[in-house]
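> Sequence isn't available, so here's the structure alone:
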């Protein structure tokens, strides 16, 4: 994992820490926080970071409220703390 991946994981954790229990964030929020100008290019890396955190058990990736595998999900996803 590179420095950007680590920064994205830490940012996802920090953003979730700032939210109420059960709240979600979009991977784009983490990408924007890490690189406000180049966040679009970070979107694949942000989704990968969410996938690593989910595999470690810290978060869940959801789509339309259902837990999904971010590696196979198409379209917008959200990230929340594991329930």
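Looks like it came in fine. These numbers were taken from a predicted model, which means no experiment stands behind them. Numbers count the residues shown, from 1 in each chain.

> For the rest of this, base every contact and every neighbour count on C-alpha atoms.
Noted.

> right, and the helix or strand after the longest helix along the chain?
Secondary structure of the chain per DSSP state H: the longest helix is helix 39-55. Under the assignment DSSP states H and E, the closest C-terminal helix or strand after helix 39-55 is strand 59-63.

> Presented hereafter is structure B, for comparison with structure A:
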């Protein structure tokens, strides 16, 4: 029997979460072909200075929401994972058929 999950909540218009989602999608779309992005890349794009690490939980939440919607792939050790299994080090990329599909690097970050 297949386990079903409730839909992930969507971000409110003009919310910081919507800004975070947009940054994730923009960076993933503009990553070199076959490359994924690190969550800290997103956090640094959103926050100048040393406070970017405080943004990592928001990046994680937005990445999970986008992955549940099928708009993002979360990678662990270079392989796509189920968003519900996310823990530790991870990277982000667009789904197959996009400009960033292909081999994904395996370095990442934990938050």
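Sure, I can see it. Keep in mind that this is a model prediction, so the values were computed, not measured.

> Now the TM-score, please.
Once superposed, the chains reach a TM-score of 0.85 (TM-score structural alignment, normalised by the length of structure 1), with 83 aligned residues with a CA RMSD of 1.6 Å.

> Quick check: the aligned residue for residue 27 of structure 2 in structure 1?
Aligned against structure 1 by TM-score structural alignment, residue 27 of structure 2 finds its counterpart in residue 15.

> check contacts around its match.
By CA atoms under 8 Å, 6 or more residues apart in numbering, the contact list for residue 15 of structure 1 reads 25, 30.

> can I assume it sits in a helix?
Yes. Checked against DSSP: H, G, I helix; E, B strand; the rest coil, residue 15 of structure 1 lies within a helix.

> quick one: the longest helix of structure 1 to structure 2 mean distance?
Once fitted to structure 2, helix 39-55 of structure 1 is off its aligned match by 0.7 Å on average (mean CA distance after the TM-score superposition for structure 1).

> Counterpart of residue 28 of structure 1 over in structure 2?
That one, residue 28 of structure 1, aligns with residue 40 by TM-score structural alignment.

> Buried residues in the helix or strand that contains that match, which are they?
Under the criterion of DSSP H and E, residue 40 of structure 2 resides in helix 39-46. By neighbour count with 16 or more other CA atoms under 10 Å, helix 39-46 of structure 2 contains the buried residues 39-44, 46.

> Around the counterpart of residue 63 of structure 2 in structure 1, how many other residues sit close by?
Matched to structure 1 by TM-score structural alignment, residue 63 of structure 2 sits across from residue 50. By other CA atoms under 10 Å, 31 other residues sit near residue 50 of structure 1.
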